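Asks: mind folding the following:
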Amino acid sequence: MTTETAHRAGAAGNADGAGTWAVLLPAERYEAERLVHHDTLELTALTDVARPGPGDQVAVLVDGPPRLVALGRVTAPGRRHREDPDDPQSPVEPGTLVVAYTRRAFDEPVPADLLTLDGPVTALEPAAFRALADRLGPPPARRTWLVSLDLPIEAGTPAEAVRLFWSYVQELGPRELPAFVSPAGDELAMQAFVLGEQANQDPEEDD
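Replies: Below you'll find the predicted structure:
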C-alpha cells in the first residue's frame, strides 16, 4: 500500500495541507505507552529519514503483525524528556519528532496487515490513512471510574506511612503494583490490573 507514489503523496500532504504518515513503535515503548497516560509521543533517533512536519497526521503502529494503536498530529518540536517515558519529570534535551495523541487504541489494537512499512517512519497515501483510521470506529463513551491502590505499610506515624506509600509507588510503579478499578457506583465490579492488563489477585482461584 506504500509505494513511491505513496511516499510523495504523504510527504506533499492532503488538500488541507497535512501529510499522512505511519510511525512504528518499538515493543518496549509500546508497553510504556500502555502503562502510563501521555498526552504526546516523543521519538528520537530518526536521523537520515524523511519525517512528518508540524500539522501532519500520524498513525502510530506496532509490529508483529502490524497493528494500529493510536492516531495523532505532529506538533512543533520543542524540548523532550531524556527517554524514560514512565517518568515525565526526567531531564530534557533538544526537540525531535513530537506527536500529540488524538485517539488511543492501546488496549484494543486494530489490524493493519495490509500496510507495508519501510522503517520507523513511512509516508502514506491520504486514502490509506483514512481507511486505517476508519477501522477504529467511534470512540467509546467516557464514564467515571474509581481507581485505587492499597498497600499495607508499617510506619510509626500516618505521615511516615504516606511518605513510604509514595516511595513504593515511585519505585515499583504500574509494572509491579496492582491497581483496582471499578465503575463509579458499582464497586462489586472491581477488577485488578497489572502491566496494563486484568490480573487475578485471588490465589485460591489459581489452585
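Asks: only C-alpha atoms from now on, for both contacts and neighbour counts.
Replies: Will do.
Asks: Three-state assignment for the most far-flung residue of the chain relative to its centre, please.
Replies: What lies farthest from the middle of the chain is residue 156; by Cα atoms, centre = their mean that is 39.5 Å. Following DSSP: H, G, I helix; E, B strand; the rest coil, we place residue 156 in the coil state.
Asks: secondary structure of residue 162: a helix, I assume?
Replies: Yes: counting by three-state DSSP, residue 162 falls inside a helix.
Asks: any idea how far the residue farthest from the centre of the chain is from residue 166?
Replies: The gap separating residue 156 from residue 166 is 16 Å, by Cα to Cα, to the nearest Å.
Asks: again, but for residue 100
Replies: Taken as Cα to Cα, the span from residue 100 to residue 166 is 29 Å.
Asks: looking at the two, which is more packed in?
Replies: Higher neighbour count among residue 100 and residue 166: residue 100, with 19 against 12, using other Cα atoms under 10 Å.
Asks: please give the structure of this sequence too, so both can be compared:
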Amino acid sequence: MLVVAGHESPVVVALGRVQMVAPEHDPDDPPPGEDEPLVVAYTRRAFDEPVPAERIALDRPVAPVDPDTFQAIIGSLRPAVDRSTWMVSLDLPIEASSPAEAVRVFWTYVMELGPRELPAFVSPAGDELAMQAFVLGEEANLDPEEEDEDSLGDSG
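Replies: Below is the predicted model of the structure:
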C-alpha cells in the first residue's frame, strides 16, 4: 500500500502492508471499507523525501491504485538506506531518596521538558567517543566554553 499525505499536492510518505484488525479477513477479498479498522506495517518510509503522487485520486481514506501508477511511484522511492545501530541516551542528574523516586522524577522531567529542551546523546554502537548531542533532531553544541569563546569573538 501507499501512504499518501496532502490533498492539494499529494505525496507518498511510506510504503506498507495493510492488515485487517479482524483476523477473519480473506486477503483475496476486495479492499476494506472506510469504517473497518486497519493496521499498517511499514516496509519503507519516505517522510524526509516524499514522492509526488498527483496521479492518485484522493476521494476517500482507503482506495485502490492502478498497478502501473503503483509501480511508477514505488520505482521513484529511494531504496531503503542501510540501517546502523545507534546508542541514544538521555542523562539527567536527579536528587532523590531512592532509585524508584529517581525514576519517577526522571520521567517527570522528560515529560515536562521534552525534546525541545532535553538533549539526547547519540553515538554509533561501539564508538561512544563519537557521541554527539541533539536537540529536536538537530546537532547541538553543549560546551559552555565554546559558547563563551564565540560570544567574545563577536564583540571584538
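Asks: show me what contacts the residue farthest from the centre of structure 1?
Replies: Counting by Cα atoms under 8 Å, 6 or more residues apart in numbering, residue 156 of structure 1 touches no other residue.
Asks: check residue 146 of structure 1 too.
Replies: Counting by Cα under 8 Å, 6+ apart, residue 146 of structure 1 touches 181, 182, 183, 184.
Asks: let's see that with 10 Å instead.
Replies: By Cα atoms under 10 Å, 6 or more residues apart in numbering, the residues touching residue 146 of structure 1 are 180, 181, 182, 183, 184, 185, 186, 187, 190.
Asks: take those residues and keep only those in strands.
Replies: Of the contacts of residue 146 of structure 1, the ones assigned to strands by DSSP state E are 180, 181, 182, 183.
Asks: turn the residues you listed into JSON lines, columns for neighbour count and distance to residue 174 of structure 1.
Replies: Shown next, in JSON lines, are those (neighbours: other Cα atoms under 10 Å; distance: Cα to Cα, whole Å):
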{"residue": "180", "neighbour count": "18", "distance to residue 174 of structure 1": "11"}
{"residue": "181", "neighbour count": "18", "distance to residue 174 of structure 1": "13"}
{"residue": "182", "neighbour count": "17", "distance to residue 174 of structure 1": "17"}
{"residue": "183", "neighbour count": "15", "distance to residue 174 of structure 1": "20"}
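Asks: in JSON lines: those, plus distance to residue 35 of structure 1.
Replies: Listed next are those as JSON lines, based on distance: Cα to Cα, whole Å:
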{"residue": "180", "distance to residue 35 of structure 1": "14"}
{"residue": "181", "distance to residue 35 of structure 1": "14"}
{"residue": "182", "distance to residue 35 of structure 1": "18"}
{"residue": "183", "distance to residue 35 of structure 1": "19"}
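Asks: circling back: max pairwise distance over the contacts of residue 146 of structure 1: which two?
Replies: Farthest-apart pair in the contacts of residue 146 of structure 1 is 180 and 185; separation 14.3 Å (Cα to Cα).
Asks: could you point out the longest strand of structure 2?
Replies: strand 11-20.
Asks: and that strand, how far out from the chain middle?
Replies: In terms of Cα atoms, centre = their mean, to the nearest Å, the centre of strand 11-20 of structure 2 is set 15 Å apart from its chain centre.
Asks: same question, stretch 174-192 of structure 1
Replies: 20 Å.
Asks: pull up the distance across that stretch, start to finish.
Replies: End to end - Cα to Cα - stretch 174-192 of structure 1 spans 12 Å.
Asks: which residues does it contact?
Replies: By Cα under 10 Å, 6+ apart, the list of residues contacting stretch 174-192 of structure 1 from outside reads 31-32, 34-36, 86, 143-151, 168-169, 171, 173, 193-202.
Asks: return the set of buried residues in that stretch.
Replies: Within stretch 174-192 of structure 1, the residues scored as buried using 16 or more other Cα atoms under 10 Å are 174, 177, 178, 179, 180, 181, 182, 190, 191, 192.
Asks: the helix or strand that comes right after the longest strand of structure 2 maps to which residues in structure 1?
Replies: Following strand 11-20 of structure 2 in sequence order, the next helix or strand is strand 38-45 (DSSP states H and E). Here strand 38-45 of structure 2 aligns to structure 1 at residues 97-104, judged by TM-score structural alignment.
Asks: give the contact list for the residue nearest the centre of structure 2.
Replies: The structure's structure 2 has its C-alpha centroid closest to residue 47; by Cα atoms, centre = their mean the separation is 7.7 Å. Counting by Cα under 10 Å, 6+ apart, residue 47 of structure 2 makes contact with 5, 11, 12, 13, 14.
Asks: buried only: go through those residues for me.
Replies: Listed as buried from those are 5, 11, 12, 13, 14; burial here means 16+ other Cα under 10 Å.
Asks: circling back: ok so the residue nearest to the centre of structure 2 is a helix residue?
Replies: No: using three-state DSSP, the assignment for residue 47 of structure 2 is coil, not a helix.
Asks: any idea how far residue 5 of structure 2 is from residue 36 of structure 2?
Replies: From residue 36 of structure 2 to residue 5 of structure 2 the distance is 20 Å (Cα to Cα).
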